[in-house]
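In: Sequence and predicted model, in that order:
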Amino acid sequence: MQRISWVVLTALLASRFAWCQDARPAPLSREPAIESIGTAAISVKPDYVAFRLEKRITGSTMKEAVAEAVRFEPNLKEALVLKELTLSRIEFSGIVAPDIEVLEVCVTARVRFSAVPFGESEKGPRLFAELCDDVRGLAAEMGCRVTGPFFDVENRGPHEKHVIGEAVRNAFSAGEAAASVMDAELIGVDSVDVLDVDWRGNNDPERREPDFRSVECEARVKVTYAFEAL
């Protein structure tokens, strides 16, 4: 429709949004409104792949267990160098003692590697498999339990704004159809509610086949339109 207020729509998308809050300009109409749900999904190349290493340590005393846990960080860094594994980031948790009666402590590390080579080269699958083997071997040597891989992007913001915009656009056709049934036309956007934004990687149980070359971002919005009779 030519009369739809795309200026208002653009302002809504450009403004700062918060989950499940209205991106609401001044009300365009106090008349009954039309609500439409819009969804969209995009595929994004992951920037990195992460693995989580967890080590549980017991001792004859809590002091002994903690002393060994303190050595976990330098020992892991040294092992990574020896295996010539190039990290993009490594994060260590604090030492956790779940139960004082058990004399056991737990320490974890999250190691990140660039995922770019896996998607840009024909050798990507082999390189990814080699990395998985190296991380599994490292975990075994360190006496750790390993989980992963987990794929993600460094900066989610631009991708989320893009997919929200697509979801808003997709909501328009349903709103327009509803107005047509009532012999009316849409005249503007009253509000946009961001219902949810989800990231789905190959660690998502709903995806049966792992895909190290992409992660998905999905958005669902509710758009409220003002309308008037023709």
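Out: The structure has been received and is ready for your questions. Residues are numbered from 1 along each chain as shown.

In: From now on I want contacts and neighbour counts done on CA atoms only, so please keep to that.
Out: Fine.

In: what's the residue closest to the geometric middle of this structure?
Out: Within the chain, the residue whose C-alpha comes closest to the C-alpha centroid is Trp199; the distance, by C-alpha atoms, centre = their mean, is 3.8 Å.

In: Help me confirm that that one is found in a strand?
Out: Yes - when DSSP: H, G, I helix; E, B strand; the rest coil is applied, Trp199 is found to be in a strand.

In: How about it: what's its closest non-neighbour residue?
Out: Nearest residue to Trp199 in three dimensions, chain neighbours excluded: Cys217, at 4.5 Å (C-alpha to C-alpha, 6 or more residues apart in numbering).

In: wait, the residue nearest to the centre of the chain sits on Val215?
Out: Yes - if you go by C-alpha atoms under 8 Å, Trp199 and Val215 touch, sitting 7.1 Å apart.

In: Included below, for side-by-side comparison, is a second structure:
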Amino acid sequence: MSTKDEKAKEVMDEGTAHAKGGRDTGAGGFIILFFIIGFAASMVLGWVVFPQLLYSQKQQPFNFNHALHVEEVDEGCESCHFFRDDGSFSGIPKLAQCTDCHEEPMGDTEDEEIFVEQYVTRDREVPWLSYSRQPDCVFFSHAAHVIGAKMDCVSCHGHIGESESSRPYEYNRVTGYSRDIWGKNIAGFKKNSWDRMKMDDCAQCHKEAGIVHTSSVQTERDACFVCHK
């Protein structure tokens, strides 16, 4: 092969190499673009679509005006949510508590009419949906927190006492538990103490209150069996 032919071959080889390099660059760009599109799609599905599918909503039997009741009663929240003589917490009021004031309609609202006609006159308990119902394995003592630790209701329940209507009850389709326990933010971020009621939130509050692990041994008040039965 002549010198001229060898130079021509070298030029062709260099051109082929550059062409291959160009194709490799193009393929790499396509892979990066595909990754970005896939990542964006997964974020939308995981953060927007999935929560919509995972959680469902139910409406309360009728709207309850907390603000009106707090204004009218003497002892605020404790008028309806009180501690019994044995120290146990009454929780959501039973019909008997309500009929002390509502044997006859008080006002002319649609919700009052529903309450009296469908529940009071029929002597039926109102099937309220509890926003704060914990898993069955969890035990929570209101007395320990309200009486012992002097916590206010807002710390866990937010400003529900100022609400004038009942918001929808959101629950997990798989577990059946309220979304208020896990929180609205799927990433786990929260701004307020009442944004969620997970074990991590309880542990953080206990730590701030001085109820913490001592070395490798748990203090009696922070033992697992205190909250998990």
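Out: In hand now; what should we look at? What you are looking at is a predicted structure, and each value in this text was computed from that prediction instead of being measured.

In: Mind checking the TM-score on these two?
Out: After superposition, the two chains reach a TM-score of 0.20 (TM-score structural alignment, normalised by the length of structure 2), with 73 aligned residues with a C-alpha RMSD of 5.6 Å.

In: these two touch, right, the residue nearest to Trp199 of structure 1 and Asp198?
Out: Yes - taking contacts as C-alpha under 8 Å, Cys217 of structure 1 lies within contact range of Asp198: 5.7 Å.

In: Look at these two and report which has more neighbours.
Out: Relative neighbour count places Cys217 above the other of Cys217 of structure 1 and Asp198, with 21 against 12, counting by other C-alpha atoms under 10 Å.

In: For the residue nearest to Trp199 of structure 1, what is the enclosing helix or strand?
Out: Assigning secondary structure by DSSP states H and E places Cys217 of structure 1 in strand 215-229.

In: Ok, Arg56 of structure 1 next?
Out: strand 48-58.

In: now the strands for structure 1?
Out: In chain order, structure 1 shows strands spanning 22-23, 33-44, 48-58, 89-92, 96-99, 104-114, 145-152, 184-200, 215-229, with DSSP state E as the criterion.

In: From the contact counts, what lies against the longest helix along structure 1?
Out: When secondary structure is assigned using DSSP state H, the longest helix within structure 1 turns out to be helix 157-181. In terms of contacts (3 or more C-alpha pairs under 8 Å, 6 or more residues apart in numbering; DSSP states H and E), helix 157-181 of structure 1 is packed against helix 6-14, strand 33-44, strand 184-200, strand 215-229.

In: hmm, back to that, next, the angle strand 145-152 makes with the strand holding Arg56 of structure 1.
Out: For strand 48-58 of structure 1 against strand 145-152, the angle between stretch directions is 160 degrees (axes from the mean of the first three to the mean of the last three C-alpha atoms, to 10 degrees).

In: what residues does strand 48-58 of structure 1 touch?
Out: Under the criterion C-alpha atoms under 8 Å, 6 or more residues apart in numbering, residues 65-66, 68-69, 103-116, 135, 139, 142-154 lie in contact with strand 48-58 of structure 1.

In: And those, which of them are buried?
Out: Applying 16 or more other C-alpha atoms under 10 Å to the contacts of strand 48-58 of structure 1, the neighbour count classes 65-66, 69, 103-116, 135, 139, 142, 144, 146, 149-153 as buried.

In: and the gap between the residue nearest to the centre of structure 1 and Val163 of structure 1?
Out: According to C-alpha to C-alpha, to the nearest Å, Trp199 of structure 1 and Val163 of structure 1 sit 11 Å apart.

In: which residues do those two both contact?
Out: If you check Trp199 of structure 1 and Val163 against C-alpha under 8 Å, 6+ apart, the residues they both contact are 217-218.

In: ok, Ala178 of structure 1 to Arg200 of structure 1 distance?
Out: 32 Å.

In: Adding distance to Phe128 of structure 1 as columns, could you present the strands of structure 1 in CSV?
Out: Supplementary listing: these in CSV, determined by distance: least, C-alpha to C-alpha, whole Å:
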stretch, distance to Phe128 of structure 1
strand 22-23, 42
strand 33-44, 18
strand 48-58, 10
strand 89-92, 17
strand 96-99, 32
strand 104-114, 10
strand 145-152, 10
strand 184-200, 19
strand 215-229, 15
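
In: Looking at those strands, spot the one closest to Ala14 of structure 1.
Out: Ranking these by proximity to Ala14 of structure 1 (C-alpha to C-alpha) places strand 22-23 first, at 10.0 Å.
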